[in-house]
Every structure is written in structure tokens, then in C-alpha cells.
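Undergrad: Below are the sequence and a predicted model for it; my questions follow.
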Amino acid sequence: MSTRPALSAEAQAQLDRELIVAAKANNVPLASELIQRGGNVNAKDAIQDSAFLYAGAEGFNEVLRLTLAAGADVASTNRYGGTALIPASEHGHVETVQILVDAGVPVNHVNNLGWTAMQEAILLNSGGPRQQEVVRLLLAAGADPNIRDAEGRTALQNAERLGFAEIAAMLRGRG
């Protein structure tokens, strides 16, 4: 095993910034190279994005897998106090949600807005097939549908209020 010389703090910070930029561009080869050179997948930029958090939020699954293999902190949070699973759920990134659940991202984490991944999957999208599948995956992973949002509503109450009958039916069986 070869040992690379330690980078100066400035050089490490530059490498970490380049990794975040590569992740945000979904540039898999460059992200891989930067990780191999010692880029820290948990380093955050000025708006609290890391390569891991951004890849998870945007459904950039190849970059996400690279960051997980390089030791991403699955409990790390973004500027909203949310894990990568919360925006992935909101956007209906079904495969990404499965990757994050399998990696051990906490399914019942509540962000600064008072929402879990399940609440965001319901409140901030259309209730369509991808959102239904996300809710199914979250329930299967042990997500608690009875956690109330900042307005005091459960996931079921929000699904019913928004007219998402398929999601409401799933939640009725679990609540």
C-alpha cells in the first residue's frame, strides 16, 4: 500500500472544493480521481453541501456510490438540517432513496423545517408513481408515518389533504 504525502491545509481545502464542484457537475471520472487523490467526501462548501449530500439530493447515483465507498457520513446534514435522504425523497429519486436507505441514512430524521423524508415526499411533490414508490421504500425501511410536521400533521393527514389517495391508502395500513 503506497502512502501519499500529507497535503497542506490549503491544498486539501482546494482538493475538497474541486471534489464538490465535480459532484455538482455529476462528473463521475473527475470525482473518482479527486477521491483517489484524497478528496474528502464529507467536506462542505459555503452553503453546507458536500459531494455526498449533493449527489444524494440530486440523484447522481454513480457519484453517490463513490462517496459512500469513500466513507461518506450518512448522518451528515445540509443547510436545512436534513440528510441526503430528505431531498432525494422530495425529488422522487427512487433508486437514490434505496441506495441511501441501504447505506443507513436515518429514515426518521427531522430537518429544520420540521419535515422527514416521508413528509417531503408528500408535501413537495405531485403524489405520482415515483412519490408513491418512495413512500413505499421509506415505510419498508421503518419510516414512522406518525411523526408530525411543524403544522402538527402526520404524513397521512398531508396525503389526504393534498388528495394523494394512493399514498393515503398505503399510510392507512401503517399508521
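TA: The structure has been received and is ready for your questions.
Undergrad: switch to C-alpha atoms for all contacts and neighbour counts from now on
TA: OK.
Undergrad: Just the buried residues of the helix or strand hosting residue 17, please?
TA: Per DSSP states H and E: residue 17 is located in helix 9-24. Neighbour-count burial for helix 9-24, with 16 or more other C-alpha atoms under 10 Å as criterion, is recorded at 12-13, 15-24.
Undergrad: Also stretch 37-45?
TA: Counting neighbours by 16+ other C-alpha under 10 Å, stretch 37-45 gives 38-44 as buried.
Undergrad: between those, which is closest to residue 171?
TA: residue 42 (34.1 Å; C-alpha to C-alpha).
Undergrad: about what we covered before: which member of the buried residues of stretch 37-45 is positioned nearest residue 152?
TA: For the buried residues of stretch 37-45, the nearest to residue 152 is residue 44 (32.1 Å; C-alpha to C-alpha).
Undergrad: Do me a favour and get the end-to-end distance for stretch 160-173?
TA: In stretch 160-173, first residue to last residue: 14 Å (C-alpha to C-alpha, to the nearest Å).
Undergrad: Show me the contact partners of it.
TA: 123, 127, 132, 135-136, 145, 155-157, 159 (C-alpha atoms under 8 Å, 6 or more residues apart in numbering).
Undergrad: Could you identify the most distant pair in those residues?
TA: The most widely separated members of the contacts of stretch 160-173, counting by C-alpha to C-alpha, are 136 and 157 (16.6 Å).
Undergrad: rewinding a little: mind putting the contacts of stretch 160-173 into TSV with distance to residue 87 and neighbour count?
TA: Formatted as TSV, these follow (distance: C-alpha to C-alpha, whole Å; neighbours: other C-alpha atoms under 10 Å):
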residue	distance to residue 87	neighbour count
123	12	17
127	15	23
132	15	21
135	13	29
136	16	17
145	17	21
155	16	29
156	19	25
157	21	17
159	18	22
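Undergrad: so of those residues, which ones are in strands?
TA: Applying DSSP state E to the contacts of stretch 160-173, no entry is found in strands.
Undergrad: take a look at this one as well, against the first:
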Amino acid sequence: MSFLKQTLTAALFVVATFTSFYTSAVSDATTQADTQQSATRPNMETLKARYFDAAREGDSAMLSAFYQAGLDVNVADEKGYTALILAAYHGHTDTVNFLISEANANPCQEDNRGNTALMGAIFKGHVSVAKQLVFADCDIDEENEQGQTALMFASLFDRQEIIDTLIDKGANPAHMDKAGNSVADIALSQGNYELAKVLREQNAN
């Protein structure tokens, strides 16, 4: 082999070896950078967890940031709780107002058991939140999986202010759940005889 040919062969070997190592190094560096970026970049589940925490805490500014970033305002967690359901359950009047009025959250959306934001607010006794939700564009006699309505929740927990508002809005005092209980029956089960009497009178009318 001539000296020129030997020199050219050696040069090509060096170039090939350098290219191989360079490509490998670039690939390793890129993989490492991607891994580091993935480690520092929150995934969707983490973002959702922060979103739901903001709803529980009544952090309207944080919820607004998520909304502006394009997160579906009606996204639900593993129990079917939306931001609106959580905010209502925890009594955050301003946050409920923001979610409905500005973020266009669905006030009729149910959790995995068929309960609504209104039912959650009544259960916890958050009167101002419940009154907001009563006037949302939903079926006032929307039922959960047990066939219970918001009026039944109000009767069970003796939320008289909400009962009056619900009935004024058209809630049916004669409604019966899947177990055959009426709204008045539920009041009686709690020893609330006066409320049961009022409900039966309204039913008769």
C-alpha cells in the first residue's frame, strides 16, 4: 500500500471514529437534556392536582391562570369532582362566581355518584353558594344515582333558607327517591316534624 493510500485510510478512520463518538456524545447529551427537562416540567396529572387544590382553597387567580392557559374548566378528578364542585363544597362564593360567570364552568355536571355542586353546597351548609347555584341553568330536580334531588339534601340537613328558594324556583316537594322516600319522609327521618308538615302542605297545594 502506498504512503498516500495509507495516509488517506488512516485519515478516514480518524474521521469515522470522531464522527461516531461525536454523534454518540450529542445523542447522550440530548437524552440527558430531555430527561432533565422532563423532570423539571410538570406533567398533566401534576397540573390537574394543582388546579383542584386551587379550587379547594378558593384561589380564583390561580384558576384563572389555568383557564387562560387552556385547561378544560370542566375537567374532573378520579371521583368526578370538578373545580366548581370543589369550590362549592368548600364554600368559596367568589370562586364559584368566577367559574360560572367568567370561565363558563358547567354547574350541572355531576360527580361519579351523580351529585352536583349545588348538592355539595347544601350538604356543607354554604347558603350563599347554594343560592348562587339554584339560579344556574340546570334542572332544579336533577337527581343523583340514588334518585335524590337538591331539595332532598336541603330537607335532610334542615337548610330552611335553601328549601324556600328551591321551592320558589320550582323544585318538586312530591319527588320520591329510588328507595321510595319523599322529601317529607326525609325530614321526618331527622325528627324535623315541622318541616315535614310544611312540605306536605306545599305538596298538597
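TA: Happy to help now that I have it. Treat the numbers as computed from the prediction; the structure is a model and nothing was measured.
Undergrad: on that earlier part again, got JSON lines for the buried residues of stretch 37-45 of the first structure, with secondary structure and distance to residue 56 of the first structure too?
TA: Output for those, formatted as JSON lines (DSSP: H, G, I helix; E, B strand; the rest coil; distance: C-alpha to C-alpha, whole Å):
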{"residue": "38", "secondary structure": "coil", "distance to residue 56 of the first structure": "20"}
{"residue": "39", "secondary structure": "coil", "distance to residue 56 of the first structure": "17"}
{"residue": "40", "secondary structure": "coil", "distance to residue 56 of the first structure": "16"}
{"residue": "41", "secondary structure": "coil", "distance to residue 56 of the first structure": "12"}
{"residue": "42", "secondary structure": "coil", "distance to residue 56 of the first structure": "12"}
{"residue": "43", "secondary structure": "coil", "distance to residue 56 of the first structure": "15"}
{"residue": "44", "secondary structure": "coil", "distance to residue 56 of the first structure": "14"}
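Undergrad: ok, now how distant is the residue nearest the centre of the second structure from residue 10 of the second structure?
TA: The centroid of the second structure falls nearest to residue 82 when counting by C-alpha atoms, centre = their mean (1.3 Å). As defined by C-alpha to C-alpha, residue 82 of the second structure lies at a distance of 68 Å from residue 10 of the second structure.
Undergrad: try residue 49 of the second structure
TA: For residue 49 of the second structure relative to residue 10 of the second structure (C-alpha to C-alpha), the value is 59 Å.
Undergrad: contacting residues around residue 175 of the second structure?
TA: Residue 175 of the second structure sits in contact with 182-183, where contact means C-alpha under 8 Å, 6+ apart.
Undergrad: mind checking what it lines up with in the first structure?
TA: Matched by TM-score structural alignment, residue 175 of the second structure corresponds to residue 147 in the first structure.
Undergrad: so its match, which of the three states?
TA: Following DSSP: H, G, I helix; E, B strand; the rest coil, the label given to residue 147 of the first structure is coil.
Undergrad: ditto for residue 125 of the first structure
TA: Secondary structure, three-state DSSP: residue 125 of the first structure is coil.
Undergrad: count of residues packed around it?
TA: A count of neighbours around residue 125 of the first structure, defined by other C-alpha atoms under 10 Å, yields 14.
Undergrad: Which parts of the first structure are helices?
TA: Listed in chain order, the helices of the first structure (DSSP state H) span 9-24, 28-36, 51-58, 61-69, 85-91, 94-103, 117-123, 129-140, 155-161, 165-172.
Undergrad: Check the mean deviation of the last one from the second structure.
TA: Average distance between helix 165-172 of the first structure and its aligned residues in the second structure, after superposition and using mean C-alpha distance after the TM-score superposition for the first structure, equals 2.8 Å.
Undergrad: Same question for the fifth one.
TA: For helix 85-91 of the first structure, the mean deviation from the second structure after alignment is 1.7 Å (mean C-alpha distance after the TM-score superposition for the first structure).
Undergrad: got a list of contacts for that helix?
TA: Contacts of helix 85-91 of the first structure (C-alpha under 8 Å, 6+ apart): 56-59, 94, 96-97, 100-101, 105, 107, 116-118, 120-125, 131, 134.
Undergrad: and that helix, which stretch of the second structure?
TA: Counting by TM-score structural alignment, helix 85-91 of the first structure corresponds to residues 118-124.
Undergrad: Would you mind finding the match for residue 159 of the first structure in the second structure?
TA: Using TM-score structural alignment, the equivalent of residue 159 of the first structure in the second structure is residue 187.
Undergrad: what's near enough to touch that match?
TA: 155-156, 158, 193, 195-196.
Undergrad: One more: residue 111 of the first structure?
TA: 80-83.
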